[in-house]
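Asker: Pasting a predicted model and its sequence here:
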Amino acid sequence: MIKIPAGQYTIGTNDGVGFSGDLEGPQVQVTLEAFEMGATPVTNEEFSAFVAATNYVTESERFGWSFVFDYFIQELDEQYKQTVPNLKWWKGVHGANWRHPEGPGSNIAERLDHPVVHVSRNDAIAYCQWAGLRLPTEAEWEVAAKGGTDYECYPWGEEFLADGQYQCNIWQGNFPVENTLADGYSNTAPVKTFEPNGYGLYQVVGNVWEWCVNPRGIPLSAFNQLQGNEFWNKLQTIDDQPYAIKGGSFLCHDSYCNRYRITARNGNTGMSASNNMGFRCARTI
């Protein structure tokens, strides 16, 4: 866990490059108490320890299926697929869960240092309660992701490439049918791939979406009303309401979803899970 100092910070953006409905701006000043943030998202190895200790069964396992991006689905009978309206590249695959990220036949044996995926927000809450941690607010996540800078897009600057080099794991190529692997990965990457930000946090942009504690789309000014532990005390709820997610994933591409910027905002319902959804923990000091 990495300590993030208390202070007054600017969150949000006025640049207008995002989706208007995401309420990325206007910028506001927030005052945060010191807190700690995970250097990485929770890994398969860490989640395995939690399951071994508690016999926890994730929602995807209980439901019997989860969403997989169809680029990773080889041959699968149509009876095992569910679709998402207007998002034809997502398929609900029977047997897909954190142990089997692409469905039956896949496993995490060689991915123990990758972020755990197919975890709902409810699953993330269960892990945090076991570990004595919590989920961060969007404000905490954004401040930690900036790594002590004022950058709004990426921890390394405002331009996507740094000295012509890729610094994160997102989709490269013709989305959603061709991935050139220019950044080295088609799927998740180990959590300590690429350089950490100024605070020592890895992969805050790309790789996997990360659950936050607060509801989706609340005004940025709300983060001056409650601190992270206060949001956590109010919202350790197991439900299917829409909650915030941050950071983008290995499936983000500028032609479709440019929400892999630090100040970008997005959300999903609490029971949702997919092969690009994970989480990072925080802790009140």
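Answerer: Looks like it arrived, so ask away. As the structure is a prediction and not an experimental result, all values here were calculated from the model. Residues are numbered from 1 along each chain as shown.
Asker: When you work out contacts or count neighbours from here on, use the C-alpha atoms and nothing else.
Answerer: Fine.
Asker: which residues in this protein form helices?
Answerer: For the chain, applying DSSP state H gives helices covering 44-54, 59-63, 121-131, 138-146, 228-234.
Asker: any chance of those helices in a markdown table, plus mean neighbour count?
Answerer: Shown next, in a markdown table, are those (neighbours: other C-alpha atoms under 10 Å):
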| stretch | mean neighbour count |
| --- | --- |
| helix 44-54 | 15 |
| helix 59-63 | 16 |
| helix 121-131 | 20 |
| helix 138-146 | 26 |
| helix 228-234 | 17 |
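Asker: Let me have those helices in CSV, extended by distance to T10.
Answerer: Shown next, in CSV, are those (distance: least, C-alpha to C-alpha, whole Å):
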stretch, distance to T10
helix 44-54, 33
helix 59-63, 36
helix 121-131, 26
helix 138-146, 8
helix 228-234, 16
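Asker: M37 touches V143, doesn't it?
Answerer: No. Applying C-alpha atoms under 8 Å as the test, M37 and V143 come out as separate, 10.3 Å apart.
Asker: Please compare the first structure with the one that follows:
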Amino acid sequence: MRRITSGTFRMGSDRHYPEEAPAHRVTVDSFWIDETPVTNGQFQRFVQATGHRTSAEIPPDPREYPGALPHMLYAGSLVFVPPREPVDLRIWSQWWRLLRGADWRHPYGPDSSIEGLDDHPVVHVAYADAEAFAAWAGKALPSEAEWEFAARGGLDGAEFAWGDEFAPGGRRMANTWEGDFPHRNTSRAFRRTSPVGAFPPNGYGLFDMIGNVWEWTSDWYASRHPNDAPKACCIPRNPRGGREADSRDPRSGILCKVVKGGSHLCAPNYCRRYRPAARHTQPVDTSMSHVGFRCIVREDLP
């Protein structure tokens, strides 16, 4: 883990997606954070020690999904399956499939495995799975403010975790989509997840804060940030995001948390969320092939 010293920074952005606004000052206390996302190897040790079964491995309870078609209530998870040609980018169901038998051990469907992928981020973990791992490890999931402060690596206000240029000197700094999303990936290195540490760390020595996999935070999702404090004396300290009562997805009614960092599926023509300020909503019951997490340890307050 790396120690992040307490500080004040501008969280969010006024230049990109509406949910990132307004940019506002916040202060976070010192904490420790994992250098990398939790890997398959680490998660496997947790499962071996506890017998934990992830949400993707358990058929949904019909009582929790009234009106759902019975044949759709099976153990599985959402897997990215690229279409063969350009599609309407407003219809995400054209590249996401709920695959029976997809889970953290079988990231691309029942016939796949994590053999040889011990150092890749674990995926197909719902929020409760990430919380269970954190509790077993004696850690916690970061708040959105803690995560973003760490991701910025000391570059307050910079566009990316490494500065203001996406690919300085032509060098790729994170595992993000290359080519036209979702049908044409031109990357010569990674088409899916990459080993943690395959790209340079940020200024705090943290790897994969941008790209590779989205990461769970402990904050309930709100559609925008609070306004900036009018005076320095009023800057929020260790803010905790939105309210649980307001975080339900309007279509499904499922509670949602904030995920950060973007993933290997973020692309200039579709999702420019490979930035520290970027954020997205994620239903707590939903696991996907591009969502993982990392943990923190908060220091005792004086």
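Answerer: It's in. Keep in mind the model is a prediction, meaning the values are calculated, not measured.
Asker: tm score of chain vs chain?
Answerer: Comparison of the two superposed chains (TM-score structural alignment, normalised by the length of structure 1) gives a TM-score of 0.86, and 264 aligned residues with a C-alpha RMSD of 2.4 Å.
Asker: picking that back up, so which of the helices of structure 1 is nearest P196 of structure 1?
Answerer: When the helices of structure 1 are compared by C-alpha to C-alpha, helix 138-146 sits nearest P196 of structure 1, at 9.7 Å.
Asker: mean shift between that closest one and structure 2?
Answerer: Aligned to structure 2 and superposed, helix 138-146 of structure 1 gives a mean residue distance of 0.6 Å (mean C-alpha distance after the TM-score superposition for structure 1).
Asker: what's the matching range in structure 2 for that helix?
Answerer: Helix 138-146 of structure 1 corresponds to residues 144-152 in structure 2, going by TM-score structural alignment.
Asker: hmm, who's touching the matching stretch?
Answerer: 4, 9, 11, 26, 28, 158, 160-162, 202-204, 206, 209-210, 217-219, 238-241, 258-260, 276-277 (C-alpha atoms under 8 Å, 6 or more residues apart in numbering).
Asker: List only buried entries from the residues you listed.
Answerer: For the contacts of stretch 144-152 of structure 2, a burial check counting by 16 or more other C-alpha atoms under 10 Å picks out 4, 9, 11, 26, 28, 158, 160-162, 202-204, 206, 209-210, 217-219, 241, 258-260, 276-277.
Asker: now do the same end-to-end measure for stretch 240-255 of structure 1.
Answerer: 29 Å (C-alpha to C-alpha, to the nearest Å).
Asker: Can you find the partner of T36 of structure 2 in structure 1?
Answerer: Using TM-score structural alignment, the equivalent of T36 of structure 2 in structure 1 is T40.
Asker: List the residues that contact the nearest residue to its match once chain neighbours are set aside.
Answerer: Closest residue to T40 of structure 1 apart from its sequence neighbours, by C-alpha to C-alpha, 6 or more residues apart in numbering: Y202 at 5.4 Å. By C-alpha under 8 Å, 6+ apart, the residues touching Y202 of structure 1 are A39, T40, V191, K192, T193, F194, E195, P196.
Asker: Could you export those residues as JSON lines, including distance to P219 of structure 1 and neighbour count?
Answerer: What follows is the contacts of Y202 of structure 1, written out as JSON lines (distance: C-alpha to C-alpha, whole Å; neighbours: other C-alpha atoms under 10 Å):
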{"residue": "A39", "distance to P219 of structure 1": "27", "neighbour count": "23"}
{"residue": "T40", "distance to P219 of structure 1": "27", "neighbour count": "22"}
{"residue": "V191", "distance to P219 of structure 1": "31", "neighbour count": "23"}
{"residue": "K192", "distance to P219 of structure 1": "32", "neighbour count": "16"}
{"residue": "T193", "distance to P219 of structure 1": "33", "neighbour count": "14"}
{"residue": "F194", "distance to P219 of structure 1": "32", "neighbour count": "15"}
{"residue": "E195", "distance to P219 of structure 1": "32", "neighbour count": "14"}
{"residue": "P196", "distance to P219 of structure 1": "29", "neighbour count": "19"}
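Asker: and which of these is nearest G147 of structure 1?
Answerer: When the contacts of Y202 of structure 1 are ranked by distance to G147 of structure 1 (C-alpha to C-alpha), P196 comes first, at 8.8 Å.
Asker: That closest one maps to what in structure 2?
Answerer: So P196 of structure 1 corresponds to P201, using TM-score structural alignment.
Asker: list the contacts for that match?
Answerer: Contact analysis of P201 of structure 2 by C-alpha under 8 Å, 6+ apart lists F207, D208.
Asker: That one and T8 of structure 2: what is the separation?
Answerer: Taking C-alpha to C-alpha as the measure, P201 of structure 2 falls 21 Å from T8 of structure 2.
Asker: thinking again about what came up before, among the contacts of stretch 144-152 of structure 2, which lie within strands?
Answerer: Counting by DSSP state E, the members of the contacts of stretch 144-152 of structure 2 that fall within strands are I4, F9, M11, V26, V28, T217, S218, D219, V258, V259, K260.
Asker: which one of these is nearest E178 of structure 2?
Answerer: Closest approach between these and E178 of structure 2, by C-alpha to C-alpha: K260, at 19.7 Å.
Asker: Wait, that closest one touches P276, no?
Answerer: Yes. Between K260 of structure 2 and P276 there is a contact at 7.4 Å, judged by C-alpha under 8 Å.
Asker: Per the alignment, V208 of structure 1 pairs with which residue of structure 2?
Answerer: Per TM-score structural alignment, V208 of structure 1 is aligned with V213.
Asker: so that match makes contact with V291?
Answerer: Yes. Assessed by C-alpha under 8 Å, V213 of structure 2 is found in contact with V291 at 5.1 Å.
Asker: Report the set of residues contacting both of the two.
Answerer: Shared contacts of V213 of structure 2 and V291, defined by C-alpha under 8 Å, 6+ apart, are found at V123, S263.
Asker: So those two - more neighbours on which side?
Answerer: Remark: of V213 of structure 2 and V291, V213 carries more neighbours, 32 against 25, as counted by other C-alpha atoms under 10 Å.
Asker: Next one: the more buried one from H280 of structure 2, what distance?
Answerer: Taking C-alpha to C-alpha, one finds V213 of structure 2 at 12 Å from H280 of structure 2.
Asker: picking that back up, who's in contact with the match of V208 of structure 1?
Answerer: The contact partners of V213 of structure 2, by C-alpha under 8 Å, 6+ apart, come to P121, V123, T193, G261, G262, S263, H264, H290, V291, G292, F293.
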